[in-house]
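Trainee: quick one: sequence and predicted model below, then my questions.
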Amino acid sequence: MPHSILTVAVKAELEVVAARQRARQIASLAGLLPRDQARISTAVSELARNIINDSGAGSVAFAVEDALLPQLLVVSIKEPGARRRSEDDTAGVRRLIDQYDISTDAEGGTTIVLQVPLPQDGALLTPAVIEAFSRQLAQLPGHVVLSGVQDQNKELTSTVEALQEKQEELVLLTETLETSNSTVLALNASLDEKAATLELADLRKDEFLAILSHELRGPLSAVGMAAQMLETPSVPPERQAQLAQLISRQVTHMTRVVEDLLDVSRISRGTVLLKKSPVDMREVVQYAIEQHTAGAAAKHHTLDVALPDHACMVSGEAVRLVQVTGNLLANAIRYTPDGGAITVALTRSAGMVELSITDNGIGITKELIPRLFDLYVQAEQSTQRGSSGLGLGLALVKSLLEAHGGSVSAASDGMGHGGTFLVRVPHSAA
């Protein structure tokens, strides 16, 4: 004889949720395993939803049948109306519940009975236990449906929050990765730039060493040859004098090369020391011109010098300023074809003494001007032009002028249009 536990009226979607929840609760109280609880609650939910969709009202009754062992949990789903249910209508239930039955009453209503055996090793469900089940279920909140929906909403909310948190973590991780990627790209670009700079510096160093070898090998060979000839007793006095002059010229040349190298070494190590005193730049220009007049005359250059009547005083070392002016003037003479014109002008303006040296020589490319005063750059250009010299002059000019608080710049309209070098040194009171 079945012992009734609970009956749930099904009239709306919320009662479907209530029937499903009650089915799971009763299956749990009866000692069924979680997977069996899920099967029963799912079957009840499907059948109760059929009632809502087709008939609009019905009921779900729970009972325990103890006529035989093992005991059975019996769920009866009643659906009034003219529609008759067939096994095809309950195909989904058949996959969940092994024992079920469909019957139709005289008025056309359908009753589907589900039977689930209870565990044999569990305690027998006596009428007293079943009555305790009923009381326990009756004590549950009356808004069981809303409670179930709220529980589901809480689970969904918790899931959404967890997903949101994961999304925020992913966004933060993505931003971190993008930042790291940008840093790596910038580092790679910097490393590529440094590698290119080092490669170019290494190339210029090799070219510089080749030119240095040439600059020293020629004078040394000439000195060695002159020394061997002087050792010959039959050399006439006139020839001895010529050989002595040759040795003197070559020694002077090598001395200049060594001095340039020493200056470069001092500049690289930042040990250039200046003995500053008041210097009139007019005297500096005049002395530099005297040193290079012969070179200009040898190439038939016209040398035009414009010096002001007033003093152009600066604070500096006269020898170094003559070296600066001489280097710029020597470059103008060297890179201007025979019969060229060179203009040297000295002015004073806005607290600065300005010296400009302009020639109508071979000119300077726009690409070369930004690095014209770097070490070894001139060595590269000198090799291409077939001119002699280490190409350290402009780098020395720039460094020495900066040590005086001044600057140097170059301008040219391109190859074949000559060039102008402008030196600016702060004016100083006499």
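Mentor: All right, it came through fine. What you are looking at is a predicted structure, and each value in this text was computed from that prediction instead of being measured.

Trainee: CA only for contacts and neighbour counts going forward, please
Mentor: Will do.

Trainee: I357 is in what secondary structure piece?
Mentor: Per DSSP states H and E: I357 is located in strand 352-359.

Trainee: remind me what that strand packs against, helices and strands.
Mentor: Packing partners of strand 352-359 (3 or more CA pairs under 8 Å, 6 or more residues apart in numbering; DSSP states H and E): helix 318-334, strand 341-349, strand 419-426.

Trainee: could you measure from L114 over to P278?
Mentor: 118 Å (CA to CA, to the nearest Å).

Trainee: now E168
Mentor: As defined by CA to CA, E168 lies at a distance of 70 Å from P278.

Trainee: these two: who's more crowded?
Mentor: Using other CA atoms under 10 Å as the criterion, E168 and P278 rank with P278 on top: 16 against 12.

Trainee: roughly how far apart are that one and L355?
Mentor: Counting by CA to CA - P278 and L355 are separated by 17 Å.

Trainee: that older thread, looking at the helices and strands packed on strand 352-359, spot the one closest to Q381.
Mentor: Closest to Q381 of these is helix 318-334 (CA to CA; 12.0 Å).

Trainee: the strands in this protein, which residues?
Mentor: 2-10, 58-65, 72-79, 99-104, 110-117, 277-280, 302-306, 313-316, 341-349, 352-359, 407-411, 419-426 (DSSP state E).

Trainee: these: which one's closest to G295?
Mentor: strand 302-306 (10.9 Å).

Trainee: could you check the angle helix 318-334 makes with the closest one?
Mentor: 140 degrees (axes from the mean of the first three to the mean of the last three CA atoms, to 10 degrees).

Trainee: for strand 302-306, buried residues please.
Mentor: If you call a residue buried by 16 or more other CA atoms under 10 Å, then strand 302-306 has these buried ones: L303.

Trainee: put this next to the previous one:
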Amino acid sequence: MTATVAIVGRPNVGKSTLFNRLVGKKLALVDDRPGVTRDRREGEARLGDLEFRIIDTAGLEEATEESLLGRMRAQTEAAITDADVILFVVDARAGILPADRPFAEMVRRSGKPVILIANKAEGGAGMAGAYDAFSLGLGDPVPLSAEHGEGMADLFEALMPHFPDPNEMEDEEDDPNKPLQVAIVGRPNAGKSTLINRMVGEERLLTGPEAGITRDSISLDWEWRGRPIKLFDTAGLRKRARVEDKLEKLSVADALRAVRFAEVVVVLLDATIPFEKQDLSIVDLVEQEGRALVIGLNKWDLVADQQGLLKDLKEKATRLLPQVRGAPVVPLSGLAGSGIDPLMKAVFHVYEKWNTRISTAKLNQWLSEALEANPPPAVSGRRIKIRYMTQVKSRPPHFAVFGNQLDALPKSYTRYLVNGLREAFDLPGTPIRVSLRMGQNPFDKERR
């Protein structure tokens, strides 16, 4: 999905010139007289390897709603609502004028990421005005000259965090004809091969009471309710210290590779001896790989007090596995063939959550409430400031948090944010990644 960037600011600060520079054509009329642009104008922009939709807007002015200026302002406000990122432009030569301040407050209240542009700073001119822009409270200004093309590299660096990293991008298209990759993992003799045989409806995999029969990771094509699935049976994973045989080491490496290629991983536990230390290690591995997770309680037919044990095991999962809080716990029996439908419903549910994308506006509305409820601690007398948050990718959901002194943010506060995201946006059992990013002062030459 293409990101949308809106250029806003008071009249005659060079918004249309910047728009033309980014689209590579003179699409917008440009003149020294203020107020030339009246309607929103959209174009396809490119800056470095970033491609996005850009919106040029009318200059913001105080006016009644019924007047022409008021209607122009309404168009600009609509562009702010549509945007993922806002470029707030000021005139570095003129400095910060009283007309800039109410509109700076308006874009701040929008909850969208705002990049402050100090335009008309060619050849170092207007640097005093650029310094003055700090007073708007919108972060570090990016000095540039839209007319002469100076400072575009700095603008690229400022925009880049708000776009998915091309090196991290995965194919996020949910093609219904593409098989869902599901790996079944667990300790030896948890019943993985027996379960898969029951799912596919034939004795496709060798099974038996002996532990460690499966050596290779076997992939099988299957279909559940019209949806194609690729199932991966894997070798049982024992504690590393117990793995001495060379062949077993190769089998374990193959199983780990299956986890990395999977989209959803079912960690199969033996319900008669659940949540052994190795089970917890396997779940931790799945979380580190960023895969969607379902916990299957196999051999459920051997359990006497099924209702009481299920409640107890769900509580244990919450307590022992906080990093995947809310992961579905599904009782089943591979031998009896029960619980397969609930298992697959859980698989598709966590897969949907794993692909979740949350709008920047919703994220920052939640963030402001989270910060108000529990502000970040102070470091050396200065409070850590978190400015905004955006989602940079999904599969699993990955969020970037921007602010000052974030290198001093305690891990407990990052966990607070992760748990809050999981609860607010219904992401049970989904690994959540949070990156902390600090802005760089463009005028601090010592840090460059």
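Mentor: Nice, I can see it. All figures in this text were calculated on a predicted structure; none of them were measured in a lab.

Trainee: drop the TM-score for these two in here.
Mentor: The TM-score (TM-score structural alignment, normalised by the length of structure 1) is 0.21; 152 aligned residues with a CA RMSD of 7.2 Å.

Trainee: quick one on the thing from earlier: next, the angle from the strand holding I357 of structure 1 to strand 419-426.
Mentor: Calculated by the same axes, to 10 degrees, strand 352-359 of structure 1 forms an angle of 170 degrees with strand 419-426.

Trainee: and for strand 352-359 of structure 1, what's in contact with it?
Mentor: Residues outside strand 352-359 of structure 1 that contact it (CA atoms under 8 Å, 6 or more residues apart in numbering) are 312-314, 328-329, 332, 336, 340-348, 418-427.

Trainee: which residues in the stretch 201-350 of structure 2 form strands?
Mentor: Per DSSP state E, counting those that start in this stretch, the stretch 201-350 of structure 2 carries strands over the ranges 218-224, 227-233, 264-270, 292-298, 329-331.

Trainee: which of the ones you listed sits closest to A79 of structure 2?
Mentor: Across those, closest to A79 of structure 2 is strand 292-298 (CA to CA), at 35.7 Å.

Trainee: please tabulate the helices and strands packed on strand 352-359 of structure 1 in JSON lines, including the columns distance to R385 of structure 1.
Mentor: As requested, those are arranged in JSON lines below (distance: least, CA to CA, whole Å):
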{"stretch": "helix 318-334", "distance to R385 of structure 1": "10"}
{"stretch": "strand 341-349", "distance to R385 of structure 1": "19"}
{"stretch": "strand 419-426", "distance to R385 of structure 1": "16"}
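
Trainee: save those as TSV, and put in distance to I51 of structure 1 and mean neighbour count too.
Mentor: Below are these laid out as TSV (distance: least, CA to CA, whole Å; neighbours: other CA atoms under 10 Å):
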stretch	distance to I51 of structure 1	mean neighbour count
helix 318-334	106	21
strand 341-349	105	18
strand 419-426	102	21
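
Trainee: who wins for proximity to R24 of structure 1 among these?
Mentor: That would be strand 419-426 among those, by CA to CA, at 96.5 Å.

Trainee: can you give me the helices in the stretch 101-250 of structure 1?
Mentor: Under the criterion DSSP state H, counting those that start in this stretch, the stretch 101-250 of structure 1 contains helices at 127-138, 144-230, 237-269.

Trainee: against which helices or strands is the longest one packed?
Mentor: In this structure, helix 144-230 of structure 1 makes packing contacts with helix 13-29, helix 237-269, helix 377-385, judged by 3+ CA pairs under 8 Å, 6+ apart.

Trainee: highest mean neighbour count out of the strands of the stretch 201-350 of structure 2?
Mentor: Mean neighbours per residue, mean count of other CA atoms under 10 Å, is largest over these for strand 292-298, with a mean of 28.

Trainee: quick one: which of the strands of structure 1 is nearest L200 of structure 1?
Mentor: Using CA to CA, the nearest of those to L200 of structure 1 is strand 407-411, at 22.3 Å.

Trainee: what about the helices in structure 2?
Mentor: Per DSSP state H, structure 2 carries helices over the ranges 15-23, 68-82, 100-109, 127-132, 152-159, 192-200, 246-261, 277-288, 306-320, 340-354, 360-373, 411-424.

Trainee: please identify the most buried of those helices.
Mentor: Greatest average neighbour count among those goes to helix 15-23 (a mean of 24), per mean count of other CA under 10 Å.

Trainee: one step back: tabulate the strands of structure 1 (TSV), appending distance to Q286 of structure 1.
Mentor: Shown next, in TSV, are the strands of structure 1 (distance: least, CA to CA, whole Å):
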stretch	distance to Q286 of structure 1
strand 2-10	118
strand 58-65	121
strand 72-79	123
strand 99-104	123
strand 110-117	122
strand 277-280	10
strand 302-306	9
strand 313-316	14
strand 341-349	10
strand 352-359	12
strand 407-411	19
strand 419-426	16
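
Trainee: quick one: closest of these to M229 of structure 1.
Mentor: M229 of structure 1 lies closest, by CA to CA, to one member of those: strand 302-306, at 39.5 Å.

Trainee: what's that closest one packed up against?
Mentor: Packing partners of strand 302-306 of structure 1 (3+ CA pairs under 8 Å, 6+ apart): strand 341-349.
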